[in-house]
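S.K.: need coordinates for the following:
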Amino acid sequence: MRPIPPPAAAQSRLEHDLLGDREVPAEAYYGVHTLRALENFHISGVPIAIYPELIRALAQIKLAAARTNHLLGLLDEPRCRAIVAACEEVMEGRWHEHFVVDVIQGGAGTSTNMNANEVIANRALELMGHSRGQYAHLHPNEHVNMSQSTNDVYPTALRLATHAGITSLVQALGYLRQSFERKAEEFADVLKMGRTQLQDAVPMTLGQEFSTYAVMLGEDEARLQEAAALLCEINLGATAIGTGINAHPDYAAGVCRELARVSKVPVVTAPNLIEATQDCGGFVQLSGVLKRVAVKLSKVCNDLRLLSSGPRAGLGEINLPARQAGSSIMPGKVNPVIPEVVNQVAFEVIGNDMTVTFAAEAGQLQLNAFEPIIAHSLFKSVLHLRRAAYTLADLCVDGITANPERLRHSVEQSIGIVTALNPYIGYAAATEVAALAHRSGRGVKDIVLEMGLMSEQQLAEVLRPEVLTAPQRWPVKVTRP
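M.R.: Below you'll find the predicted structure:
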């Protein structure tokens, strides 16, 4: 007689919500609310799990809420312990694959909040010795979401996640800034022509040019840190619209203290929770700073592409490291692919800022329903800028070399050096020299000597690199020899 095989493991479990009963995959930690969100939002195809900082922030909030509710006598010890343990696992990076709702969703982030509630509840149930879906023992809404609403959880999680992202972005910009600082030191004595409006201006050093890129990045590091400080004001405890309904009077202060301890972010409770629940000003400000970073970074990449243009028919002042073949038809062609990809990141960030602007403006009355697209836009901008900064530093800036002979020849042949002679021969005479040099194609130095405006020795003194590239005491005009 053939043995009777054991019954097959259940492929699904039955869960119930406002709309009725649904079969949920048995292996899923999420539940019926998340399942409906999966069916409703086929937009980006990108799950919220792509942003681990957001998932960790949600777990930190749920953990802080559980501990605070327990201290206030609202949540018993066994449930609190199980919720905290489940949250700690999520914070360590476990179960992120069960955070499956689309990053772009209706409902002001409710699907994201419920996804977190269900994953944490079902994992907590397992830790208590129960099966997933046995919510009579521990419920996603009743216990994991106790004293909370999506309307205070979601924006607080967004603030924590972007705060973490900004910290990483500042580090990346600092890394790139140091690359430019090293190049500025390396090129400190390399003389070149500066340009305004793509026309010859006055001499400078390549080191001075690269040092400006470092300074620009340093300024943006400071602006990002200022924006991060604004994100530390949270509305946790506001519940639905800021009145704190269904929360203990001491909950807001207590959960803020606990969240600061868990997250290591110095969060504070907003002075007016109704205002804080509907206002997206901090996100708009951060997005504006990210746009500022993108614009300046793109300008730097424009310069690198222009300075390296050629190699023979362009400026050819610097050489970018060759990273790949540049053409399927032109042998030997190498393109500035690293600055080009950073330019494209900048274009994306600028567009994301417009999205954040419209989404923040579209808020109505006591809530902004469009925070999911704000979150998605900010997270993309922070992540892509961070990766772009490291890419630019490692694959481009660190390998840049100069062409000093070509640079010096450009200075010697440039009409722009006549500006340095203004204090000695006067503007009118300098203009005459410049016009003659331009018409004849000859060098400024030769024409000045021919016109008898200065001696060879005087020119040599005035045209020294250290004189050309830094302020000097105003000289007495040279009399014609």
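S.K.: from here on, just use CA atoms for contacts and neighbour counts.
M.R.: Will do.
S.K.: which residues of this structure fall in strands?
M.R.: Ranges of strands within the chain are 12-17, 20-25, 191-196, 199-205, 233-234, 268-269, 318-319, 401-402, based on DSSP state E.
S.K.: in space, what's closest to Leu273 - neighbours in sequence excluded?
M.R.: Of all residues not flanking Leu273 in the chain, Gly242 sits nearest, at 4.6 Å (CA to CA, 6 or more residues apart in numbering).
S.K.: another one to check against the first:
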Amino acid sequence: MPIFGQETRKETDLLGEKEIPAEAYYGVQSVRALENFQISGLRTNHYPEFVKAWAMVKWAAASANRDAGIMPPDIYKPIEAACKAVIEGEYMDQFVVDLYQGGAGTSTNMNANEVLANIALEKAGHNKGDYSKIAPNDQLNMSQSTNDTYPTALKLGMLLSNDQLKSELKLLAKSFRTIGNTYLEIVKMGRTELQDAVPMTVGQEFHAYGAALEWEIANIERAQEALYVINMGATAIGTALNTPEGYAENCTNHLSSISGYEFSVANDLIAATWNLQSFVIYSSALKTLATTLSKISNDLIILSSGPRNGLFEINLPPRQPGSSIMPGKVNPVMPELMALVSYRVIGNDVTVSMAASDGDLQLNAYEPVVGISIFESQKILTNTMRAFREFCVDGITINEDTHRRNLETTIGIVTALNPVIGYKKSSELAKEARLSGKGILELIREQKLLTEAEIEKLLAPANMTGLDKSIYPKNKE
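M.R.: Predicted coordinates for the structure are as follows:
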């Protein structure tokens, strides 16, 4: 029977018969999931790295089954070819299940099993749906369960996406380092609690942003280690039911070879099947990155505020008109974007923590929302860091006149005078400056406390800021 004019084939499962579009590589269980879970509109193929991870996992499992002698070569070969095709980006439109689903990821696993089985059938010269030759459950799911393949595919998909995220993060840190090198000797006022504090240089301020992001890179690299421990071979609850001897280690080794990541078998497969600690650790690293990015973004908004009645120490590249009613207004849209995306990532981390804490007994059925949250965080952080760098950070310039005027008028510079004229006299100058509205340097000149040569020496960046150029090498990565 046609579906809206389409040719169909019939497939049967535990609950009965279903019409499947004849051209579809997915099957009956995918169709049931499509009916049951029309939730977000976000399908598995929204994250291509996740789809590719599934193909790698299924290829590794098939390889281990072949090695164990329970999958014949004539079955293995077309499955291997099917997996390779998906890894290369083919058939993406067939991974159609909504990411939001009940069943601990079973629908996503069966979608992968059905698609890969039907691709393999065609490559072997058979018709789609001819499961007597190659079946989603018997061959593609051999020695497996959703409960070991799903978390493994999640981890591998996250590692693939993590590479892209780290690449963008490194470029962003480098951009801040470049600005730091450019303005290393431009003196400005540092602030604590938004009040004038002591002098520093613009370069020091921006190098600090780069250093903070480099710390985040190191933190993410530590956290990703948790994703290398997998539970392939655990099957349903960690008892390795229906697996041949040595399968867990063999499958894990194959997955390492296929993916290029050094996976290891968890030392307790039962614990590894219900415990989502690794996802919590990695999500936490994304959260800490988000907090740092938000802080830096809001600093840039403050530093660029004005232009006439704010700090106006830096200029952000103008990206678009800022108001429908106020002519000439340009808003700091890119740092605002970076901050609001960071808030979303922090919220996703809360979701991961809650889901990890609420699994029941030998399985955590809430793994799908853990995957959704982390994949979304990775994607929006990666894309936003790229836009933030290209459309904002790389175009930042400074207003040297503003910095010069601030140094001339600030009371905060008095702290640097302590070693020269003493704390008592410095306090008197600070008090007089507050009462008179005059700047510290103006009072020093009036009272002839220092010569112009002494003032110039005092204001030299190395003396004013403790600048140590050795920790700010040019073109620091």
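S.K.: if we can go back for a sec, the residue nearest to Leu273 of the first structure maps to what in the second structure?
M.R.: Aligned by TM-score structural alignment, Gly242 of the first structure pairs with Gly238 of the second structure.
S.K.: now do Glu221 of the first structure
M.R.: In the second structure, Glu221 of the first structure lands on Ile217 (TM-score structural alignment).
S.K.: the stretch 251-400 of the first structure: helices as residue ranges?
M.R.: Applying DSSP state H, counting those that start in this stretch to the stretch 251-400 of the first structure gives helices spanning 251-263, 273-278, 281-307, 337-361, 371-395.
S.K.: right, and the residue nearest to Leu273 of the first structure touches Pro271 too?
M.R.: No - assessed by CA atoms under 8 Å, Gly242 of the first structure is found out of contact with Pro271, at 10.7 Å.
S.K.: who has more neighbours out of those two?
M.R.: Gly242 (22 against 11; other CA atoms under 10 Å).
S.K.: give the contact list for that one.
M.R.: Listed by CA atoms under 8 Å, 6 or more residues apart in numbering, the contact set of Gly242 of the first structure reads 235, 272-277.
S.K.: and of the residues you listed, the nearest to Gly107 of the first structure?
M.R.: Lowest distance from Gly107 of the first structure to the contacts of Gly242 of the first structure (CA to CA) belongs to Thr277, with 14.8 Å.
S.K.: out of the strands of the first structure, deepest packed?
M.R.: Comparing the strands of the first structure by mean neighbour count (mean count of other CA atoms under 10 Å), strand 233-234 comes out on top with a mean of 23.
S.K.: the aligned partner of Gly27 of the second structure in the first structure: what's it in contact with?
M.R.: Aligned by TM-score structural alignment, Gly27 of the second structure pairs with Gly31 of the first structure. Contacts were defined as CA under 8 Å, 6+ apart; by that measure Gly31 of the first structure touches 15, 24, 115, 118-119, 133.
S.K.: what do you get for His384 of the first structure?
M.R.: Val345 are the contacts of His384 of the first structure under CA under 8 Å, 6+ apart.
S.K.: residue in the second structure matching it?
M.R.: Using TM-score structural alignment, the equivalent of His384 of the first structure in the second structure is Ile380.
S.K.: try Gly443 of the first structure
M.R.: Checking TM-score structural alignment: Gly443 of the first structure goes with Gly439.
S.K.: hmm, that match is touching Ile411, no?
M.R.: Yes - here Gly439 of the second structure reaches Ile411: they are 6.4 Å apart, a contact under CA under 8 Å.
S.K.: what sits in contact with each of the two?
M.R.: Ala433.
S.K.: OK, contacts around the aligned residue in the first structure for Asp74 of the second structure?
M.R.: Matched by TM-score structural alignment, Asp74 of the second structure corresponds to Pro78 in the first structure. Neighbour list for Pro78 of the first structure: Met128 [criterion: CA under 8 Å, 6+ apart].
S.K.: and Pro78 of the first structure, how far is that from Cys87 of the first structure?
M.R.: With distances taken as CA to CA, to the nearest Å, Pro78 of the first structure is found 14 Å from Cys87 of the first structure.
S.K.: what does Ser211 of the first structure give?
M.R.: Counting by CA to CA - Ser211 of the first structure and Cys87 of the first structure are separated by 46 Å.
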